[in-house]
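Student: everything below, folded, please.
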Amino acid sequence: MTLLITTLATFVTLYTLLLIARVLLTWFPTVNWYSQPFAALSQITDPYLNLFRSIIPPLGGMDFSPMIAILLLQFIGNSLQAFK
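Tutor: Below is the predicted model of the structure:
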């Protein structure tokens, strides 16, 4: 059971890092999201972010869905760490 919890906690941490990389890359307008490795990053992170984008619309041109998504992942990761 400990191995499963550790694996899930590691996955949550890695996925959070991918989300942070995705958000930081959106600050650069020259990033071509159709070329590799950016297309792979987009394919990995967009399904999860789209869940929050459908609930929270952009406000004033700002997309707050990544912030909520990362906070939820952090909560899940911290909960998994508490079970160790």
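
Student: CA atoms for contacts and neighbours, from now on please.
Tutor: Fine.

Student: name the nearest residue to Thr45, ignoring sequence neighbours.
Tutor: Leu19 (6.3 Å; C-alpha to C-alpha, 6 or more residues apart in numbering).

Student: one more sequence to fold, the one below, so I can look at both together:
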Amino acid sequence: MAYFMSLLYTILSKALDIYSTLIIVYILMSWFPGAYQSKFGRLLSSICEPYLGFFRRFIPPIGMISFSGIVALIVLNLAKSGLYSLFQLIMRIVY
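Tutor: The predicted structure is shown next:
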């Protein structure tokens, strides 16, 4: 059971890491004109925009700079920390 829980945590943690990396790449693409119109840009848009769009509704840009991506990454990092705490709690209860 402990091996399964460890494996599940590792998979979920890596998934959050990969998603964070995709969001960083998507945000950096804004520096390159026409990058969002490429196939890769459209693919990243379909993956990242639903999550980032949620934060854009509540956090308006300041001037020409949007901080919603930074807040989204912070929330993902907090989710990863919460996931670790949750699995630690479950392991203490079960064992």
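
Student: on that earlier part again, show me the contacts for the residue nearest to Thr45 of the first structure.
Tutor: By C-alpha atoms under 8 Å, 6 or more residues apart in numbering, the contact set of Leu19 of the first structure is Thr45, Pro66, Ile70.

Student: can you find the partner of it in the second structure?
Tutor: Mapped onto the second structure by TM-score structural alignment, Leu19 of the first structure lines up with Ile23.

Student: any idea how far Ser30 of the second structure is from that match?
Tutor: 11 Å (C-alpha to C-alpha, to the nearest Å).

Student: Gly41 of the second structure now?
Tutor: 10 Å.

Student: got a list of what whatever residue of the first structure lines up with Ile59 of the second structure touches?
Tutor: Counting by TM-score structural alignment, Ile59 of the second structure lines up with Ile56 in the first structure. Shown in contact with Ile56 of the first structure (C-alpha under 8 Å, 6+ apart): Phe64, Ser65.

Student: how about Pro29 of the first structure, what's its match in the second structure?
Tutor: Taking TM-score structural alignment, the alignment pairs Pro29 of the first structure with Pro33 from the second structure.
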